[in-house]
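Trainee: The sequence and its predicted three-dimensional model are supplied below.
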Amino acid sequence: MITVLLFAQLQEVVGKERIQVDASELTVTELKEKLKSKYNIPQVDQVMTAINEEYALPDDLITSGDIVALIPPVSGG
């Protein structure tokens, strides 16, 4: 089980601040595709990803027990 933490507009789209993904192993890209399909999050490709509080690349591996944070871009003013 992988825990995914959602921030800002991602929370609004999904309606939760955290979700559980039933998988033993996924890449960051595979996780984003799974979330895009299940929760209809079109902007998920543009979010920063962190695995266990370390920024991650698209091909980085996420394993069961990891905590993934999806952090959308912040617009300043």
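Mentor: Arrived safely, thanks for sending. Treat the numbers as computed from the prediction; the structure is a model and nothing was measured. Residues are numbered from 1 along each chain as shown.
Trainee: drop to CA atoms for contacts and neighbour counts, all remaining ones
Mentor: OK.
Trainee: Now do the helices in the protein.
Mentor: With DSSP state H, the ranges of helices along the chain come out as 9-14, 28-39.
Trainee: right, so of those, which gets closest to Ser75?
Mentor: Nearest of these to Ser75, taken as C-alpha to C-alpha: helix 9-14 at 12.0 Å.
Trainee: center of this protein, which residue is that?
Mentor: In the chain, the centroid-proximal residue (C-alpha atoms, centre = their mean) is Leu70; its distance is 4.0 Å.
Trainee: gap between that one and Val4?
Mentor: Using C-alpha to C-alpha, to the nearest Å, one gets 7 Å for the distance from Leu70 to Val4.
Trainee: Second structure for comparison follows:
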Amino acid sequence: MTLEVLYFAWLRERVGHPRESVATDAATVRDLVAQLAAQSDGHAAALDDLATLRCAVDQKLVDLDTPLAGAREVAFFPPMTGG
């Protein structure tokens, strides 16, 4: 499958671009993170601390063990604060 992967805030800065299309066989978001982290040093730096990583699949907040079957978009961003 091909996913549109979006990066926000400091993740975007470390990866070096805001979005990319990724061909993957990843079963879960966690599998996708491992695949992306292996792509480049920037990806590895952005995705190295899973505790500071939030994600959404098709614009719905999910955890890292969420299946990707049928997904079209995955977004990664840092934790958010309210105010």
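Mentor: Structure received. Just so it is clear, the structure is predicted and the values come from calculations on it, not from any experiment.
Trainee: After superposition, what is the TM-score?
Mentor: The TM-score (TM-score structural alignment, normalised by the length of structure 1) is 0.79; 75 aligned residues with a C-alpha RMSD of 2.1 Å.
Trainee: hmm, back to that, aligned counterpart of the residue nearest to the centre of structure 1 in structure 2, please.
Mentor: If you follow Leu70 of structure 1 across to structure 2 using TM-score structural alignment, you land on Phe76.
Trainee: Tell me how many other residues crowd the closest residue in space to that match that isn't next to it in sequence.
Mentor: Leaving aside its sequence neighbours, Phe76 of structure 2 sits nearest to Cys55 (C-alpha to C-alpha, 6 or more residues apart in numbering; 4.6 Å). By the measure other C-alpha atoms under 10 Å, the count of residues near Cys55 of structure 2 is 21.
Trainee: what sits up against stretch 36-53 of structure 2?
Mentor: Residues from elsewhere that reach stretch 36-53 of structure 2, judged by C-alpha atoms under 8 Å, 6 or more residues apart in numbering: Trp10, Leu11, Arg12, Arg14, Val15, Gly16, Val33, Phe76, Phe77, Pro78, Pro79.
Trainee: do the same with stretch 65-81 of structure 2
Mentor: With C-alpha under 8 Å, 6+ apart, stretch 65-81 of structure 2 has contacts from 2-11, 26-30, 52-59.
Trainee: ok, of these, which come out buried?
Mentor: Buried by 16 or more other C-alpha atoms under 10 Å: 3, 5-8, 11, 26, 29-30, 53-57, out of the contacts of stretch 65-81 of structure 2.
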